[in-house]
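Asker: What follows is a predicted structure for the sequence shown.
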Amino acid sequence: MNFEVTVTCAVTGAGNTLGRHPGVPVTPEQIANSVIDAAKAGATFAHIHVRDPATGKGSRDPKLFKEVVDRVRSSGTDVVINLTAGMGGDWVPGDSDPSMPGPGTDMIGARERLAHVESLRPEICSLDCGTMNFGNGNEIYISTPAYLREMAGLIKSWGVKPELEVFELGHIRFAKQMIAEGLIADPPMFQICLGIPWGADHTVDTMKCMKDELPPKAVWAGFGISRMQMPMAAAAVAMGGNVRVGLEDNLYLDRGVLATNAQLVERAIEIVTRMGARVLTPAEARAKLGLKKG
């Protein structure tokens, strides 16, 4: 059991969710306001993607990240900023020539994936620790060992804490290899990501299996998508971990009731407190994890 819990709010993501929920934040102003609302509701961390304001699709434009971060930092609301570094690894084989990229491919190099992290220096950025099939089409998310080693080294040199996002056991195995090679500073920080097709399933047994493979000093959180968001939040706390919620992973507060990010944070905090734990403030989390405030 974890009695001092951090709550992350993943406010928007990059998925095609706008058609199902008109309240998913899109513009930098909307995303920043949603971060601020989540922080005021009690979130410790904000995990931030950006979207193209014209299309609503996920973006990796550093200017959009800068506008969001500047708005949050200037708001006077304290929250630990966690920027995604997971964009730029999408590969879709071409229909006529599978050796060539098809529509939907967005594949860039290791350092380019971190352009916004290098310039903005958030406290945390995500690091997706392996390649996986993504969804039911031909899309592959590519994150190779060479890319990951380069990215981990750069992130460490900038004083940013990598959140090691792991979607299956092989990702944990390679993350531990990077730790052994000195590429990840103590304490390592893991996010166990469950339910994404086709990574590990969002069940209590799966979470425990993955948690048991983490290194002894690891600080970890876990989440499940869709209707398993809150059950996995409770399971993570019971097993000694931390919590992630938000519209990136789940659109509903209750069956048929669309949520806001702040409402999902409030629901998670209610679960945490009813379990006898408390939620750490951003300042307490920075001290615990040795984070450098941006």
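Answerer: Done, it's in.
Asker: CA only for contacts and neighbour counts going forward, please
Answerer: OK.
Asker: For Thr27, which residues are in contact?
Answerer: Thr27 is in contact with Val50, Arg51, Asp52, Pro53, counting by Cα atoms under 8 Å, 6 or more residues apart in numbering.
Asker: centroid residue for the protein?
Answerer: The centre of the chain sits closest to His47, judged by Cα atoms, centre = their mean, with a distance of 5.4 Å.
Asker: Am I right that that one sits in a helix?
Answerer: No: read with DSSP: H, G, I helix; E, B strand; the rest coil, His47 is strand and lies in no helix.
Asker: Please look at it and Ala85 and confirm they touch.
Answerer: No: His47 is beyond contact range of Ala85, at 10.4 Å (criterion: Cα atoms under 8 Å).
Asker: quick one: Arg149 is in a helix?
Answerer: Yes: residue assignment for Arg149, taken from three-state DSSP, places it within a helix.
Asker: What ranges does the stretch 101-250 of the chain have for its helices?
Answerer: In the stretch 101-250 of the chain, the helices defined using DSSP state H, counting those that start in this stretch lie at 110-113, 115-120, 145-157, 169-180, 204-212, 229-238.
Asker: Comparison target below:
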Amino acid sequence: MFLKAAINGGLTKRDHPGTPVTPEEIAAEALAAAEAGADVVHLHIRAADGSQSIAPPAVDAVLSAVRRVAPGVVVGITTGLWTSDGHADRYAKVATWNLLPDFASVAFCEEGAAETAELVVARGMVLESAVWSLADVPALLASPTLHRNVRILIEPEDEDPDTAVAHARAMAAQITAAGVTCPLLYHGFDTTVWPVLRASLDDGHQVRIGLEDGATLPDGSPAPGNLALIHAALALTPAPR
């Protein structure tokens, strides 16, 4: 099982007290996630006021802490438009990052996704692209970087678990039919986290878990934090095929 840990997202400690938000907390949680069995770690960076940011000083602060505390951990960050004041501002920020993550995520539901993905690759980072719905798939398939992805994230936004799983599989079918050979990864949110994760595992794909996606264990009980979620995911086995 290839497992990606999504350790904080846009959460605050009011959402879950175990959420890492400072550079030091994020670095320590990235190391702990890797030691618990995560293959890679995805994190969201905070500005001094607590908001999400991809401004170079904020990226430097977190990545320098991660490299100091967890030098061997593979980490990626978001390029989500919500971290910037539109596509031009996002592009300018990514273009001027000083410290670079190992990989960066680009969502193809957003304006300027193809250009941002090209910039990520041009700057020497590993790219992972994401689709949130069937409507996003044509833009992904038309992108010049389609075959440069380390993985493609399939992130159905449906609230109903069965619908989310069905949409994830429909997106995967369109992507693979287009000749894409890189790994796929489905993940859900809140009530769909575990059904979508199980579907990804059953379909032979990579999986993702962490507080960014949801804070309950498979039995519905509250998760103390990321490590409990990682351990629960690693305990799963795919259904017989």
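Answerer: Sure thing, it's come through. Worth saying up front: this structure is predicted, and the values here are computed from it rather than measured.
Asker: TM value for the aligned chains?
Answerer: The TM-score (TM-score structural alignment, normalised by the length of the second structure) is 0.85; 234 aligned residues with a Cα RMSD of 2.6 Å.
Asker: ok, back up a step: now the helices of the stretch 101-250 of the first structure in TSV, with mean neighbour count and distance to Leu289 of the first structure?
Answerer: Formatted as TSV, those follow (neighbours: other Cα atoms under 10 Å; distance: least, Cα to Cα, whole Å):
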stretch	mean neighbour count	distance to Leu289 of the first structure
helix 110-113	18	24
helix 115-120	18	18
helix 145-157	17	14
helix 169-180	18	16
helix 204-212	16	19
helix 229-238	22	18
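Asker: picking that back up, ok, the equivalent of the residue nearest to the centre of the first structure over in the second structure to Ala55 of the second structure distance?
Answerer: Counting by TM-score structural alignment, His47 of the first structure lines up with His42 in the second structure. His42 of the second structure is 17 Å from Ala55 of the second structure, where distance means Cα to Cα, to the nearest Å.
Asker: Repeat that for Ala223 of the second structure.
Answerer: 31 Å.
Asker: nearest to Val5 of the first structure, of the helices of the stretch 101-250 of the first structure?
Answerer: helix 229-238 (7.3 Å; Cα to Cα).
Asker: Residue range in the second structure corresponding to that closest one, please.
Answerer: Counting by TM-score structural alignment, helix 229-238 of the first structure lines up with residues 193-202 of the second structure.
Asker: Walking through the second structure, point out its strands one by one.
Answerer: Using DSSP state E, the strands assigned to the second structure run over residues 3-6, 40-43, 75-78, 103-107, 126-131, 149-154, 184-186, 207-209.
Asker: Dump those strands to TSV, plus distance to Ala172 of the second structure.
Answerer: Converted to TSV, the strands of the second structure look like this (distance: least, Cα to Cα, whole Å):
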stretch	distance to Ala172 of the second structure
strand 3-6	18
strand 40-43	21
strand 75-78	21
strand 103-107	15
strand 126-131	10
strand 149-154	7
strand 184-186	7
strand 207-209	14
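Asker: quick one: which of these is nearest Ala114 of the second structure?
Answerer: Closest of the strands of the second structure to Ala114 of the second structure is strand 103-107, at 8.4 Å (criterion: Cα to Cα).
Asker: Relative to Glu123 of the first structure, how far out is the counterpart of Pro156 of the second structure in the first structure?
Answerer: Aligned against the first structure by TM-score structural alignment, Pro156 of the second structure finds its counterpart in Leu194. Distance, Leu194 of the first structure to Glu123 of the first structure, using Cα to Cα: 24 Å.
Asker: Could you do Ala175 of the first structure as well?
Answerer: Noted for Ala175 of the first structure: a distance of 19 Å to Glu123 of the first structure, by Cα to Cα.
Asker: repeat for Gln30 of the first structure
Answerer: In terms of Cα to Cα, Gln30 of the first structure sits 21 Å off from Glu123 of the first structure.
Asker: the more surrounded of the two?
Answerer: Legend: neighbour count by other Cα atoms under 10 Å for Gln30 of the first structure and Glu123, higher for Glu123 (24 against 16).
Asker: which non-adjacent residue is nearest the aligned partner of Val26 of the first structure in the second structure?
Answerer: Under the alignment (TM-score structural alignment), Val26 of the first structure maps onto Val21 of the second structure. The shortest distance from Val21 of the second structure to any non-neighbouring residue, by Cα to Cα, 6 or more residues apart in numbering, is to Arg46 (6.6 Å).
Asker: Distance of Asp60 of the second structure relative to Asn8 of the second structure?
Answerer: Distance of Asp60 of the second structure to Asn8 of the second structure, computed by Cα to Cα: 18 Å.
Asker: Compare the two and say which one has the larger neighbour count.
Answerer: For Asp60 of the second structure versus Asn8, neighbours defined as other Cα under 10 Å are more numerous around Asn8 (24 against 19).
Asker: Hmm, Ile209 and the more buried one touching each other?
Answerer: No: taking Cα under 8 Å as the definition, Asn8 of the second structure is not a contact partner of Ile209, at 10.6 Å.
Asker: Count residues in the vicinity of Val272 of the first structure, would you?
Answerer: Considering only other Cα under 10 Å, Val272 of the first structure is surrounded by 25 other residues.
Asker: you'd agree it is in a strand?
Answerer: No: with three-state DSSP as the criterion, Val272 of the first structure is assigned helix and is not in a strand.
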